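Student: have a look; sequence and predicted model below, questions after that.
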Amino acid sequence: MSENEMLGHREMAIWERLWKRPQASEWLRLGLEDEVALYCRYMAEAELPEAKAAVRTLVKQHQELLGLSTAGLNRLRWQMPAGEPEKVDAPNGRRKSSSRARLKVVGNDG
C-alpha cells in the first residue's frame, strides 16, 4: 500500500470519528463539510513523523475553527453536553441523527 493510500484510509477514519462528535450538527448547519475534510487531511499528514510544522499549525487552527479545542468552543460559544455522545453518521447520503440536540449554542444576550 502506498503512502497516499495509507493517508487516504487514515483521513476516512478521522472523518468517520469526527462526525460522531456533538459539533457535527453545527458543521452541517454552517456548511463546514469542506473544512472538516481539510482538517482530516491535515490531521493525517500531521501524524506522520516527518510532518512539517506548518501542517501541524493548520491542524491547530482548524481545531479552533471547528470547535474541537477548548479555545474554539469558547470562541464559538458552544457548550458540550455531559455524558456519552450518541453516534452520528458522516454526511455522505446516509441517515443523519439528531446530534443538534447535544450541542447548545450560547447567545450573547448581555
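Tutor: Done, it's in. Numbering: from 1, shown residues only.

Student: alpha carbons only for contacts and neighbour counts from here, please
Tutor: Noted.

Student: hey, which helix is longest across the protein?
Tutor: Among all segments of the chain classified by DSSP state H, the helix with the greatest residue count is helix 3-18.

Student: for that helix, the distance to its chain's centre please.
Tutor: Mean C-alpha position of helix 3-18 versus that of the full chain (CA atoms, centre = their mean, to the nearest Å) differs by 13 Å.

Student: show me what secondary structure element comes after it.
Tutor: Sequence order places helix 24-30 as the next helix or strand after helix 3-18, per DSSP states H and E.

Student: buried residues, that next one. List them.
Tutor: 24-27 (16 or more other CA atoms under 10 Å).

Student: try this one side by side with the last:
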Amino acid sequence: MPRGGARAVSGPAPDPNALRRERKTDAAGWRTLPADGRDGEAPEWPLTEATEREWDLWLDLWEKPQAVMWDEMGQALEVALFVRTLTEAERVDARVDIKKMVRSYLDSLGLSVQGMLRNRWKIAPAAPAPVESSARPAVRRPSARDRLKVVPSGEGA
C-alpha cells in the first residue's frame, strides 16, 4: 500500500470565511441551504420494506436543509442506504465496519460539520423569533459604579 500522496479528503476542509478566496477549487462557490429545511413529502422508500425505525429516520432526514441538495442530485437511494446502515449500527452488537460506514455516509451526505464544509454547503441563519409585546421590560440593577458615593475633596477626612 502506498504511503504518501494525496487522499480524497486530505487536508483541511474548505472554510467559507477564509481570507484567501482566489483558489481554483473555489470556482464552484458555496451553497446556502434554507434553515427551515426541505419542503414537501419525503420521496418513496427505494429499498425493500422499511422497518418502523427506518421509516422514522427517513421522514426526519428529508425535512433537513441538506435534503434540498439530495433532492436536486437524486440521492434518495444513498439516503436510504444510510438509514438502513444507521439502524444496523445502532444495535448493541454492531460491527465496527458498519459504524465506519455510517461516519462515511454522514460526511458524504453533509450531515456532519466536515461533510457540510467539504460539500461547500452552509445553512442560512434562522429567522429571529418574534418578540412578545406583553413582555415586561427588564429591571436594571444598579451597578457598582452607581453605588459609589461622590465625596467632595477634603470632606470626611
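Tutor: Everything's here; your move. What you see is a predicted model; the values in this text were computed from it and never measured.

Student: just give the TM-score of the two.
Tutor: Comparing the chains after superposition, counting by TM-score structural alignment, normalised by the length of structure 1, produces a TM-score of 0.67; 78 aligned residues with a CA RMSD of 1.3 Å.

Student: about what we covered before: buried ones in the longest helix of structure 1?
Tutor: Buried residues in helix 3-18 of structure 1, counted by 16+ other CA under 10 Å: 7-8, 10-11, 14-16, 18.

Student: same check, this time on stretch 49-67 of structure 1
Tutor: By 16+ other CA under 10 Å, the buried positions in stretch 49-67 of structure 1 come out as 55-56, 58-60, 62-67.

Student: dump these to CSV, plus secondary structure and distance to Tyr39 of structure 1.
Tutor: Output for the buried residues of stretch 49-67 of structure 1, formatted as CSV (DSSP: H, G, I helix; E, B strand; the rest coil; distance: CA to CA, whole Å):
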residue, secondary structure, distance to Tyr39 of structure 1
Val55, helix, 10
Arg56, helix, 10
Leu58, helix, 8
Val59, helix, 6
Lys60, helix, 9
His62, helix, 6
Gln63, helix, 8
Glu64, helix, 11
Leu65, helix, 10
Leu66, coil, 9
Gly67, coil, 12
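
Student: contacts for the longest helix of structure 1 next, please.
Tutor: Contacts of helix 3-18 of structure 1 from elsewhere in the structure, counted by CA atoms under 8 Å, 6 or more residues apart in numbering, are 24, 36-37, 40-41, 43-45, 89-90.

Student: list just the nearest of those residues to Gly83 of structure 1.
Tutor: Proximity of those to Gly83 of structure 1 was ranked by CA to CA; the top entry is Ala24 with 16.6 Å.

Student: residue range for stretch 69-82 of structure 1 in structure 2?
Tutor: The alignment of stretch 69-82 of structure 1 onto structure 2 (TM-score structural alignment) spans residues 112-125.

Student: ok, stretch 11-26 of structure 1 next?
Tutor: Stretch 11-26 of structure 1 covers residues 54-69 of structure 2 once aligned (TM-score structural alignment).
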